[in-house]
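K.L.:
sequence first, then the predicted structure, then my questions.
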Amino acid sequence: MLKNFNRAERLGHCFQKELSYILYHNIHDPRLFHKGTITNVSVSRDFKYGKVFIILWSLQNKKKISQYLKILQNASGFISFLLGKRISLRILPKLFFFHDSSFLEGEKISLILKKK
């Protein structure tokens, strides 16, 4: 049975793909030399806000992760501008960046289960 996707979910998938491209090819900030992986983009129903969840593989320190996210948040206007060039929409959501630690937590749980 096919799942019905609403427009916000479809835009989230599209934003995830385009934001990944933008972060790897268009952002040249030397403070962002650790490349992350965008795992999900959640767009609100009114398309005003977007939560971008990113995994930072090489950063384990919470302080460095928060600094990285703060840099991304400060560049969110420029990132939105580049996103608007790649996707033609009347309203682009305001982007907020969050660290996605679910994969790392799942990996820890998996290691614990393997030991037992």
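P.N.:
Sure thing, it's come through. Numbering: from 1, shown residues only.

K.L.:
contacts and neighbour counts: CA atoms only from here.
P.N.:
Fine.

K.L.:
and Val41, which of the three is it?
P.N.:
strand (DSSP: H, G, I helix; E, B strand; the rest coil).

K.L.:
how far away is it from Asp29?
P.N.:
From Val41 over to Asp29 the distance is 22 Å, taken as C-alpha to C-alpha, to the nearest Å.

K.L.:
who's more crowded, those two?
P.N.:
Val41 (26 against 11; other C-alpha atoms under 10 Å).

K.L.:
I figured that one was touching Ser20, is that so?
P.N.:
No. With contact defined as C-alpha atoms under 8 Å, Val41 does not reach Ser20; the gap is 10.6 Å.

K.L.:
second one coming, line it up with the first:
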Amino acid sequence: MPQEFSRTERVADYLQQELAKLLLHSVRDPRAEFVNITAVDVSRDLRYAKVYYTKLGVESAEAATDVTRVLDKAAGFLRTEVAKGSSLRTVPKLTFKFDESVGRGRHMEDLLGRARASDALRGNEAEADDS
């Protein structure tokens, strides 16, 4: 019977939960406030993990460079804390990346809203012309 989830997926889920807790309770830098961990990609050998995050009010990777720098600086501390609270033989080396998909999603939703409003306006004009 095949496993429902691979080990890398289980480790990624565990890291996502633990890092979110640690950022909320243990990291004291104000630049790391309101950071949300959106995903974690763990390499097949479990040595490296890319941690994707968003921050409230930050829409682009350029604006998040300062936050990324802070998180990269705290990576050693976070890795140590995860190791203390887990039974993992080795904890992956953490690198942080800003997740731009949330900002792109908001932009697409805005464009769709504008298109719907434009279509509704055209529909009202067409009904007025038919009368």
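P.N.:
Cool, got the structure. Here the structure is a predicted model, which is why all the values come from computation and not from measurement.

K.L.:
need the TM-score between these chains.
P.N.:
Overlay of the two chains. TM-score (TM-score structural alignment, normalised by the length of the first structure): 0.89; 114 aligned residues with a C-alpha RMSD of 1.8 Å.

K.L.:
all strands of the first structure, in order?
P.N.:
Secondary structure of the first structure, counting by DSSP state E: strands at 37-43, 49-55, 94-99.

K.L.:
how big is the offset of the first one relative to the second structure?
P.N.:
Meaning strand 37-43 of the first structure. Taken over the aligned residues, the distance from strand 37-43 of the first structure to the second structure averages 0.6 Å (mean C-alpha distance after the TM-score superposition for the first structure).

K.L.:
what angle sits between that strand and strand 49-55?
P.N.:
For strand 37-43 of the first structure against strand 49-55, the angle by axes from the mean of the first three to the mean of the last three C-alpha atoms, to 10 degrees is 160 degrees.

K.L.:
what number of residues lie near His99 of the first structure?
P.N.:
18.

K.L.:
and what of Ser60 of the second structure?
P.N.:
Using other C-alpha under 10 Å: Ser60 of the second structure sits among 17 other residues.

K.L.:
so what's the closest residue to it other than its chain neighbours up against?
P.N.:
Sequence neighbours aside, Glu100 is the residue nearest to Ser60 of the second structure in space, at 6.3 Å (criterion: C-alpha to C-alpha, 6 or more residues apart in numbering). By C-alpha atoms under 8 Å, 6 or more residues apart in numbering, the contact list for Glu100 of the second structure reads Thr54, Glu59, Ser60, Ala61.
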